[in-house]
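Novice: Generate coordinates for the sequence data below:
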Amino acid sequence: MNFEEDFENIKTMYNVKITGVGSYIPSTVIKNKDFLNHKFFTPSEVEYDSDQEEIIQKFKDITGIEERRYVDKSKTTSDIAAIAGQKAISHAGIDPETLDYIIVAHNYGDVKHETQQSDMVPNIGARVKSILKIKNPNCVAYDLIFGCPGWIQACIHAKSFINSGIAKRVLVIGAETLSRVVDPHDRDSMIYADGAGATILEATDDSSGILTHKSASHTYKESKYIFFNKSYSPDQHDERGYIKMHGRRIYNFALTEVPKAMKACFDESKEDINNLKRIFIHQANEKMDEAIIKGFFKLYDKKVPEGVMPMSISKLGNSSVATIPTLFNLYMNGDYGEPLQKGDIVMFASIGAGMNVNAITYRS
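Specialist: Below you'll find the predicted structure:
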């Protein structure tokens, strides 16, 4: 038997399925009208001519966001990650001491209220494990920083560990408190939100679970499409860095690269595109997500099926790595109608800083 055959046998030795879901949605609601007293500036530190109501209405028309959630002053990324993780553990009905890995996807670590520095030592995974009071030293906790696609990439890590036989049960969390790293004088600050979503992935001997996955890192020209930089306000002179992005470049990149990655992932599964029931895509921008899905189905000469893409962005905003697991948790709780049934085919897909793109084809 050659290497390729051996590798295929290893890959199919175990299926890897989601057995538990959980999320933390902060209680503090920030509506669009709450930004009416903000002064927005261009990257050249010039105040926009449009009045605030016009800016906010255009923002809503493009992104679909009406409100977002922020954590309260006492909580950090590791806190809300642990809450979501505990809910996923409880939903799966497992003993947390039996976890082999805890993987926490985030990008900015613990940024405490009214501070300017991220705290990432010890890592967020270690903090989550400590908060959950897991004693087992063989449960390895680590972080994954991969932009908004971090939760999907962490699920791919989990699948690799389980397929290799070194793990049977993994807790994967996506958590972020973007409200702590936004520039209040940047229009894009209205996009971002806080939240956490978690999943338990386990080995299974049935036909459900992750069927295929694809990942790519486009860094030659695209690595600085999302970056850190000073405030756009000419009156703010501190050295603090804020999350920034080249929105139009990201939009054009996403419409080209994400549908291709999704198609490559789905085609490898050998499933019929007509059987694809739902797509859980990163909640980045409503218009962009709609265009991505339209581009994906166009590659199959199909129109977008009605209801194929549930969306949470209008009420929850963009919480980066947390958007997909949070949306999936809400969906499985019945917030979007009937939850998935046994055998349903779905996809997860994301794009984010790096620029990174990934997708998973999954049978429920």
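
Novice: only C-alpha atoms for contact and neighbour calcs from this point on.
Specialist: Will do.

Novice: where exactly do the helices run in this structure?
Specialist: 3-11, 52-63, 77-92, 124-131, 150-164, 247-269, 286-298, 313-316, 323-332 (DSSP state H).

Novice: starting at the chain centroid, how far to the longest one?
Specialist: Just to be clear, that refers to helix 247-269. With Cα atoms, centre = their mean, to the nearest Å as the basis, helix 247-269 stands 16 Å off its chain's centre.

Novice: Contacts for that helix, please.
Specialist: With Cα atoms under 8 Å, 6 or more residues apart in numbering as the test, helix 247-269 has contacts from 211-215, 225, 273, 288, 291-293, 295-296, 299, 347, 349-351, 357-361.

Novice: now residue 292: how far from residue 59?
Specialist: To residue 59, residue 292 is 19 Å away according to Cα to Cα, to the nearest Å.

Novice: Same drill for the two, tell me which one is more crowded.
Specialist: Legend: neighbour count by other Cα atoms under 10 Å for residue 292 and residue 59, higher for residue 292 (22 against 18).

Novice: hang on, the earlier thing: among the helices of the chain, which comes closest to residue 239?
Specialist: Nearest to residue 239 among the helices of the chain is helix 77-92; the distance by Cα to Cα comes to 22.5 Å.

Novice: run this one through as well so I can compare:
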Amino acid sequence: MWRSVITGTGSYIPTEVKTNQDFTSHNFYTDQNEPIGVCPNVVVEKFQKITGIAERRYVASHLTTSDIATLAAEEAIRNSGIDPETLDMIIVAHNFGNVIEGTIQSDAVPALASRVKHNLKIKSPNCVAYDILFGCPGWVQGMIQADAFFKAGMAKKALVIGAETLSRVIDMYDRDSMIFSDGAGASVVEYQQVPEDGSGILASCARSHSVEEAYYINMNKSYMPNGDPRVRYIKMKGRKVYEYAIKLVPEAMKECLDLCGVDIKDVKKVFIHQANEKMDEGMIQALFKLYGRRDIPEDIMPMSIHYLGNSSVATVPTLYDIVRKGQDEKHELNDGDIILFASVGAGMNINAICYRV
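Specialist: From the prediction side, this is the model:
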């Protein structure tokens, strides 16, 4: 039996820590450009209770998204032990390209994957490098695509990266700006012959809802009164996103498990997009409810949002790398464990992968 197996992982955790206290001097406005009417301290306190975020990481001024994608990729390649010249594909998931410090302009030509390939000094023209724009679920979708290419006989080895520098596209006058952060996670995936109970991707699924949901997360002008309407920042309809995710992400996760005949009781860990602690907890509760269960294992969901924030496409691969390498004292993985990767984000898009370690 042939399966897509993760043979190496890596991540880059930015060095600059931004605590919630740093936001208490901000003046926050509504989407109608009116003062929120609550002092920043109260806004920040309420924010932490809802999201669970106490601090987040921003990249240093000299780094770009493709730079940190390269750093995560180098670690994943070292961890896997492969020769990078043997890679057939490099897939980089992001949403904003390279945004230079002090600007708000996206630079995605050439593709970030091409830049990563250049940085890694890979000469083989048979290593195809391309980007994927799929909102926060981008890294998971990149894994799904690599698996599809493997099954089609078009590749055997891929490098899948999720990287983002959201700190450069946030509106400091919008309280939602406190959610977002920077980071990069990478994985080397190889198509290998394994026994029936061996490692690899067991099933996957993806969904897109783009009617009324298409603009739940979008780019729009600053909330600052008299701000320049030509400059766009990441914006989110938080309540809409929450309601959408709570209802539809659990259904996608169950669909994925059903495709490979795995029961929820056999899932050891769920690596879910780190967007909002209450939302993530709600999605897990809803997933178990679909199985008629309320006894949710306390250790099923690793979390990094408390200290890393929401780094979009980087949250899932970064969290997996941390747990896989034993860097989270509350969680561990063992050979044969069945896990779920799942994410939700702009589009609106949802996906999930069932994987045996």
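
Novice: What would you report as the TM-score here?
Specialist: Once superposed, the chains reach a TM-score of 0.97 (TM-score structural alignment, normalised by the length of the second structure), with 352 aligned residues with a Cα RMSD of 0.9 Å.

Novice: closest one to residue 234 of the first structure among the helices of the first structure?
Specialist: When these are compared for distance to residue 234 of the first structure using Cα to Cα, the nearest one is helix 52-63, at 18.3 Å.

Novice: Redo the helices of the first structure as JSON lines? Include distance to residue 108 of the first structure.
Specialist: Formatted as JSON lines, the helices of the first structure follow (distance: least, Cα to Cα, whole Å):
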{"stretch": "helix 3-11", "distance to residue 108 of the first structure": "33"}
{"stretch": "helix 52-63", "distance to residue 108 of the first structure": "23"}
{"stretch": "helix 77-92", "distance to residue 108 of the first structure": "9"}
{"stretch": "helix 124-131", "distance to residue 108 of the first structure": "10"}
{"stretch": "helix 150-164", "distance to residue 108 of the first structure": "12"}
{"stretch": "helix 247-269", "distance to residue 108 of the first structure": "20"}
{"stretch": "helix 286-298", "distance to residue 108 of the first structure": "24"}
{"stretch": "helix 313-316", "distance to residue 108 of the first structure": "19"}
{"stretch": "helix 323-332", "distance to residue 108 of the first structure": "16"}
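
Novice: Any idea which of the ones you listed gets closest to residue 175 of the first structure?
Specialist: Closest of the helices of the first structure to residue 175 of the first structure is helix 77-92, at 5.4 Å (criterion: Cα to Cα).

Novice: same for that closest one, what does it pack against?
Specialist: In terms of contacts (3 or more Cα pairs under 8 Å, 6 or more residues apart in numbering; DSSP states H and E), helix 77-92 of the first structure is packed against strand 15-24, helix 124-131, strand 169-177, strand 194-204.

Novice: which residues in the second structure does stretch 147-164 of the first structure match up with?
Specialist: Mapped onto the second structure using TM-score structural alignment, stretch 147-164 of the first structure spans residues 135-152.

Novice: Mind telling me what residue 89 of the second structure corresponds to in the first structure?
Specialist: Alignment note (TM-score structural alignment): residue 89 of the second structure maps to residue 101 of the first structure.

Novice: For the aligned residue in the second structure for residue 125 of the first structure, give me its contacts.
Specialist: Aligned counterpart of residue 125 of the first structure in the second structure: residue 113 (TM-score structural alignment). Each residue near residue 113 of the second structure by Cα under 8 Å, 6+ apart is listed here: 66, 90, 91, 92, 129, 130, 131.

Novice: what about the fourth one, distance to residue 116 of the second structure?
Specialist: Noted for residue 92 of the second structure: a distance of 8 Å to residue 116 of the second structure, by Cα to Cα.

Novice: Mutual contacts of these two, please.
Specialist: Counting by Cα under 8 Å, 6+ apart, the common neighbours of residue 92 of the second structure and residue 116 are residue 69.

Novice: higher neighbour count, the two?
Specialist: Neighbour count, other Cα under 10 Å: between residue 92 of the second structure and residue 116, residue 92 has more, with 30 against 26.

Novice: so residue 168 of the second structure touches residue 101, yeah?
Specialist: Yes: the criterion here is Cα atoms under 8 Å, and residue 168 of the second structure meets it with residue 101 at 6.8 Å.

Novice: Compare neighbour counts for those two and give me the winner.
Specialist: Neighbour count, other Cα under 10 Å: between residue 168 of the second structure and residue 101, residue 168 has more, with 25 against 16.

Novice: Skip the chain neighbours and tell me the closest residue to the aligned partner of that one in the first structure.
Specialist: For residue 168 of the second structure, the aligned position in the first structure is occupied by residue 180, per TM-score structural alignment. In space, and not counting its chain neighbours, residue 180 of the first structure is closest to residue 111: 6.4 Å by Cα to Cα, 6 or more residues apart in numbering.

Novice: So what's the residue count around residue 89 of the second structure?
Specialist: Neighbours of residue 89 of the second structure under the rule other Cα under 10 Å: 24.
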